[in-house]
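Engineer: Sequence plus predicted model, see below.
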Amino acid sequence: MDPQDVDLTAPFGPVLLPNPLVTAAGCGGTGRELARFVPLDALGAVTTRTVMPEPRAGHPAPRAVAVPAGVLTALGLPGPGIDAFVEHELPWLAERGARVVVSVAGQRIEEFATLAARLGGLPGVVGLELNIGGPAHADLGLVFAANPAISYDLVRAVRRAAPADLPVYAKLAPDVLSITDIAAACVQAGADGLSMINTLPGLEIDPVTLRPALAAGPGGLSGPAVRPVALRCVHQVRAAMLAGRVPEVPVLGMGGIRTGRDALAFAAAGASAFAVGSALLHDPTAPLRILDELRTELAARGLAAFTDAVGLAHRTDPPRGPR
């Protein structure tokens, strides 16, 4: 099979993406930085940096440090706030044909709901991603995704505030007692899909000062080091869906994806689309390469469409390898 004949279209809930590759929240900047290397309309979707109700400076520098097989960051959700985002950033993205998933966060449930109401019906917006499980909230005591009841209340409030035709995706944290319980609560509250996973909390010590390497102390770990954890979470939640313990919705898988083979692994685990994050920091052209590699991986296995690979790891028939 010619790799160029492989169909990469990816139904993700009510949205049909031209391909399953999405940028992870914040890793493409405002879009202007990434657009110098990749046409934004060539991506399945662009996830924005997390937007909050008011401007936020974030944490002081240093905010990022390289660690073995990944990067540790503590940005503190910096940004200009919703007013500046709607006035300046969103129109620029829409003009370039980007399908935009807006990452939102707040210090209270009511703030999430207010942001959802504000973003409904705006040009280019194809979904909201609720940043409910990020380590950046820890300094505020607000890791919403650690508790099923709180997760339910938050998603329910957003679903009621957002227009019915605006998909809402809950972004889950991996460091919880039961990610399937959190997933079930979010979907039962009305989430149209799940994003998995957020970064893992971690700490690095500067070898010279023997103090935390990040100004904020702890940070969020991303990169290849987290990929097995992310795959486990996606596989576990997909298995719970198949068993009827979690209502079935699309999963956006992410965590250390750097190659087409990585992306294929997430699809097999149960992801209907995938997000690329830290790979963009050292190779902003990575999305086009990953899509080409994914086509090759699918064609080598005789899979004519990306959707044919979704959930393969859960099947009981003989496994399919490269031909």
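Structural biologist: In hand now; what should we look at? Residues are numbered from 1 along each chain as shown.

Engineer: Every contact and neighbour count from this point should use C-alpha atoms.
Structural biologist: Fine.

Engineer: Which is the succeeding secondary structure element to the longest strand anywhere in the chain?
Structural biologist: The residue-count maximum for a strand in the chain (DSSP state E) belongs to strand 125-131. Later in the chain than strand 125-131, the nearest helix or strand by DSSP states H and E is helix 148-161.

Engineer: follow-up on the earlier one: neighbouring contacts of the longest strand of the chain?
Structural biologist: The contact list for strand 125-131 (C-alpha atoms under 8 Å, 6 or more residues apart in numbering) reads 15, 50, 99-105, 112, 116, 119, 166-172, 195.

Engineer: Next, the buried residues of it.
Structural biologist: Val125, Val126, Gly127, Leu128, Glu129, Leu130, Asn131 (16 or more other C-alpha atoms under 10 Å).

Engineer: now stretch 180-193
Structural biologist: Result for stretch 180-193 [16+ other C-alpha under 10 Å]: buried residues 180-187, 189-193.

Engineer: Which ones among these map onto helices?
Structural biologist: Thr180, Asp181, Ile182, Ala183, Ala184, Ala185, Cys186, Val187 (DSSP state H).

Engineer: ok, those vs Pro135, which is closest?
Structural biologist: Ile182 (16.4 Å; C-alpha to C-alpha).

Engineer: The closest one against Ser151, yeah?
Structural biologist: Yes - here Ile182 reaches Ser151: they are 6.8 Å apart, a contact under C-alpha atoms under 8 Å.

Engineer: shared neighbours, the two?
Structural biologist: Ala145.

Engineer: Got another one to weigh against that:
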Amino acid sequence: MPAGTELPAAVSCDPADVDLSVTLGRLRLPNPVLVASGTFGYAREMASLVDLGRLGGILPKTVTATPREGNAPWRTVETPAGMLNAIGLDNDGADAFLLHHLPYLASVGAPIVVSVAGRTHEEFVGLTRRFAEADPAIRPAAVELNLSCPNVSGGVDFGSDPSRCEAVVREAVAAADLPVLAKLTPNVTSIPVMARAAEAGGADAITLINTVLGMGVDWRKRRPLLANVVGGLSGPAIKPIALRCVWQASQAVRTPIVGVGGVATIDDTMEFLVAGASAVQLGTVNFYRPTAAAAVLEALPAALASLGAKRVADVVGTLATDT
């Protein structure tokens, strides 16, 4: 919202009249509440706790072209208001994912957004094409390019170099007719520069943020707590950073933004929406309160209605920053 624009007085409406559907480029979702890659397993693990079909979208663990064992332990460390992880994208590879996991995911009733990571442009493009060419019965709704994992060699190269980011997004978009989301890192000098690169490449949406680079230390042993030494900080501790990144990107691009980073409650969700996100992903909270996404979804219509909004888009980017 331009500085100086006055918001109309909020007139509460009936929560039952609120339309929760959102559109992210070519991707249409039933609601803006998604669960983030790497925090929800392959959804089977959560099926007894969450009505999976109600979610706006599910992002299973990031998939790579070939199996990865990930980093050596310890790979996770609890921190005040969050956690550090250096998992290293351990997964069974694309073949196993297509054979064993995607058929189940396709049956749960929620849109599936497959997170992919590659060491090269060709791997990102090849993975995107493979999922676009999957059997229509299991074809995902979209692909999210994980351009920003800090825990693997070269993991942030595509998300920290604007020219490489633009090129890999453009090639992935051109390779398939699936919507493409670009997940970016906060560990850069300028969020607007990277967001504009993803937009120039044709991304349907930009996901902000991935984890913030950090480390833990055992001072008594004088050793790092993570075998990888450094890892990605996530959880409530990074929410202010994520909000800042979402707001900065929303001022720089017209491409829809998916906010992620410390989202755990309805208040968090609404903060991201008014800051400029069109949807959110809940991540670390799934480890300690796996029903959080369902609770947010339950509370969302009333929260939107309290602002007089009849659809999610009515509140997106309405943050008034003038004094």
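Structural biologist: Sure thing, it's come through. Only a predicted model underlies this, so the values are computations on that prediction, with no experimental measurement involved.

Engineer: Fetch the TM-score of the aligned pair.
Structural biologist: TM-score for the superposed chains, counting by TM-score structural alignment, normalised by the length of the first structure: 0.91, backed by 308 aligned residues with a C-alpha RMSD of 1.7 Å.

Engineer: and the closest residue to Val280 of the second structure other than its chain neighbours, helix, strand or coil?
Structural biologist: In space, and not counting its chain neighbours, Val280 of the second structure is closest to Gly259: 4.6 Å by C-alpha to C-alpha, 6 or more residues apart in numbering. Look at Gly259 of the second structure: counting by DSSP: H, G, I helix; E, B strand; the rest coil, its state is strand.

Engineer: Trace Gly259 of the second structure over to the first structure, please.
Structural biologist: Correspondence of Gly259 of the second structure to the first structure, assessed by TM-score structural alignment: Gly253.

Engineer: try Gly70 of the second structure
Structural biologist: Aligned partner of Gly70 of the second structure by TM-score structural alignment: Gly58.

Engineer: any idea how far Pro78 of the first structure is from its match?
Structural biologist: 4 Å (C-alpha to C-alpha, to the nearest Å).

Engineer: what does Ala265 of the first structure give?
Structural biologist: 32 Å.

Engineer: Neighbour count: these two, which is higher?
Structural biologist: More crowded of Ala265 of the first structure and Pro78, by other C-alpha atoms under 10 Å: Ala265, with 20 against 17.

Engineer: I'd like to know how far that one sits from Ala57 of the first structure.
Structural biologist: In terms of C-alpha to C-alpha, Ala265 of the first structure sits 37 Å off from Ala57 of the first structure.

Engineer: same thing with Arg32 of the first structure?
Structural biologist: 20 Å.

Engineer: Aligned against the second structure, show me the partner of Gly79 of the first structure.
Structural biologist: Using TM-score structural alignment, Gly79 of the first structure pairs with Asn91 in the second structure.

Engineer: Tell me how many other residues crowd its match.
Structural biologist: Other residues close to Asn91 of the second structure by other C-alpha under 10 Å number 19.

Engineer: now swap in Val274 of the second structure and tell me
Structural biologist: Count around Val274 of the second structure with other C-alpha under 10 Å applied: 21.

Engineer: Was I right to think it contacts Thr318?
Structural biologist: Yes - between Val274 of the second structure and Thr318 there is a contact at 5.0 Å, judged by C-alpha under 8 Å.

Engineer: what comes up buried for stretch 274-294 of the first structure?
Structural biologist: Result for stretch 274-294 of the first structure [16+ other C-alpha under 10 Å]: buried residues 274-280, 284-288, 290-291, 293-294.

Engineer: Which ones among those map onto helices?
Structural biologist: Ala279, Leu280, Ala286, Pro287, Leu288, Ile290, Leu291, Glu293, Leu294.

Engineer: can you give me the strands for the first structure?
Structural biologist: Using DSSP E, strands in the first structure cover 10-12, 15-17, 21-23, 46-47, 64-67, 70-73, 100-104, 125-131, 168-172, 193-196, 200-202, 219-222, 251-254, 273-276.

Engineer: For Thr23 of the first structure, which residues are in contact?
Structural biologist: So Thr23 of the first structure contacts Ala45, Val46, Thr47, Ala275, Val276, Gly277 (C-alpha under 8 Å, 6+ apart).

Engineer: What subset of the contacts of strand 125-131 of the first structure is buried?
Structural biologist: Buried by 16+ other C-alpha under 10 Å: 50, 99-105, 112, 116, 119, 166-172, 195, out of these.

Engineer: Could you measure from the counterpart of Leu221 of the first structure in the second structure over to Pro60 of the second structure?
Structural biologist: Correspondence of Leu221 of the first structure to the second structure, assessed by TM-score structural alignment: Leu233. According to C-alpha to C-alpha, Leu233 of the second structure and Pro60 of the second structure sit 19 Å apart.

Engineer: For the two, indicate the residue with more neighbours.
Structural biologist: Set Leu233 of the second structure next to Pro60 and count neighbours by other C-alpha under 10 Å: Leu233 wins out with 28 against 24.

Engineer: List the residues that contact that one.
Structural biologist: Contacts of Leu233 of the second structure (C-alpha under 8 Å, 6+ apart): Gly82, Met83, Leu84, Asn85, Thr211, Val212, Leu213, Gly214.
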